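> no sequence for this one, just the structure:
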């Protein structure tokens, strides 16, 4: 077996949180009842140790989250020659109400205006809340 030098290091918790605060698209993953992994791109908010994602109650990710109670979110960023990523996993719950401060924070984070305007066209919108218990965070470079 070859000895690989990956030129990598673990990100600190502060670095990880800073990466989650950036307006990056995350990949939200759940496990379907049939056993396959369902991964979709999402806009998300990281606050108080939680990943918060707006979704429709009937969406596959929402149904999977409700059934399994677990989810993962991963973000990555490459700047020049450095690639950094954070993956968080843990229990997920569903909030039936969408807190106005969270919707405004999502608008500000992603330069949008539709979250805070409300979801009159989507009355079944929910917030998926992933409590980040397991963290994997690395940076690597050339």
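Noted; the coordinates are in hand. Computed from a predicted structure; not experimentally measured. Numbering: from 1, shown residues only.
> only C-alpha atoms for contact and neighbour calcs from this point on.
OK.
> next, residue 106: secondary structure please.
helix (DSSP: H, G, I helix; E, B strand; the rest coil).
> pasting the second one now:
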């Protein structure tokens, strides 16, 4: 009978608070959905983590939006390296579409990423063509490792 692999002493699970802290940082994430042809569609995104939800601004007719609406599932992965410590959070779960995007989410995205284009200068037509995709994580993978 084979023995289990020894634990990696340079790796540990992130706590829920550490995971939430990583998601609160102004990092880009990779948002993934399943295309109808069966391949994974992954794109970089800015996002909000609030009230146990992860929110993304998107065009209503974007591939990620169509895939998320069709399957009702998505994944986000965020990674960062601070010094010699690499940390990542990968979450997946059900996703819904909010239309039109709530102004509070647009303002919060601006504040998080030091921008001003999410919440200002939108025409009514542009706002009508946008959505907020809302991921409610039900699976979390969160680790830190170091040299």
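Now that the structure is in, tell me what you want to look at. Please read all numbers here as calculations on a predicted model, not as lab measurements.
> quick one: TM-score?
The TM-score (TM-score structural alignment, normalised by the length of structure 1) is 0.94; 142 aligned residues with a C-alpha RMSD of 1.6 Å.
> ok, the most centrally placed residue in structure 1 - contacts?
Closest residue to the average C-alpha location of structure 1: residue 73 at 3.9 Å, with C-alpha atoms, centre = their mean. With contact taken as C-alpha atoms under 8 Å, 6 or more residues apart in numbering, residue 73 of structure 1 is in contact with 26, 27, 28, 29, 51, 87, 88, 89.
> let's see that with 10 Å instead.
Counting by C-alpha atoms under 10 Å, 6 or more residues apart in numbering, residue 73 of structure 1 makes contact with 20, 25-30, 39-42, 44, 51, 86-90, 130, 132, 135.
> can you check residue 7 of structure 1 too?
82, 139, 140, 141, 142.
> and which of those residues is nearest to residue 101 of structure 1?
residue 139 (31.5 Å; C-alpha to C-alpha).
> give the helix, strand or coil label for the closest one.
Quick answer, by three-state DSSP: residue 139 of structure 1 is strand.
> surely it and residue 19 touch.
No. Checked against C-alpha atoms under 10 Å, the pair residue 139 of structure 1 and residue 19 is beyond contact range at 11.1 Å.
> who touches both of the two?
11, 76, 77, 84, 85, 86.
> may I see those residues organised as a markdown table, with secondary structure, neighbour count and distance to residue 100 of structure 1 added?
Shown next, in a markdown table, are these (DSSP: H, G, I helix; E, B strand; the rest coil; neighbours: other C-alpha atoms under 10 Å; distance: C-alpha to C-alpha, whole Å):
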| residue | secondary structure | neighbour count | distance to residue 100 of structure 1 |
| --- | --- | --- | --- |
| 11 | coil | 18 | 32 |
| 76 | strand | 18 | 28 |
| 77 | strand | 15 | 29 |
| 84 | strand | 22 | 31 |
| 85 | strand | 19 | 29 |
| 86 | strand | 23 | 27 |
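> now these as TSV including distance to residue 99 of structure 1?
As requested, these are exported to TSV (distance: C-alpha to C-alpha, whole Å):
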residue	distance to residue 99 of structure 1
11	31
76	27
77	28
84	30
85	28
86	25
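> can you flag the buried ones in the contacts of residue 73 of structure 1?
When burial is judged by neighbour count using 16 or more other C-alpha atoms under 10 Å, the buried members of those are 20, 25-30, 39, 42, 44, 51, 86-90, 130, 132, 135.
> residue 53 of structure 2 matches what in structure 1?
Using TM-score structural alignment, the partner of residue 53 of structure 2 in structure 1 is residue 50.
> repeat for residue 78 of structure 2
Residue 78 of structure 2 maps onto residue 75 in structure 1, by TM-score structural alignment.
> residue contacts, residue 44 of structure 1?
Residue 44 of structure 1 makes contact with 20-28, 50-54, 73, 102, 105-106, 109-110, 127-129, according to C-alpha under 10 Å, 6+ apart.
> kindly recompute the last result at 7 Å.
26, 51, 52, 53, 106 (C-alpha atoms under 7 Å, 6 or more residues apart in numbering).
> tell me who's in contact with the last one.
It refers to residue 106 of structure 1. Contacts of residue 106 of structure 1 by C-alpha under 7 Å, 6+ apart are 44, 45, 115.
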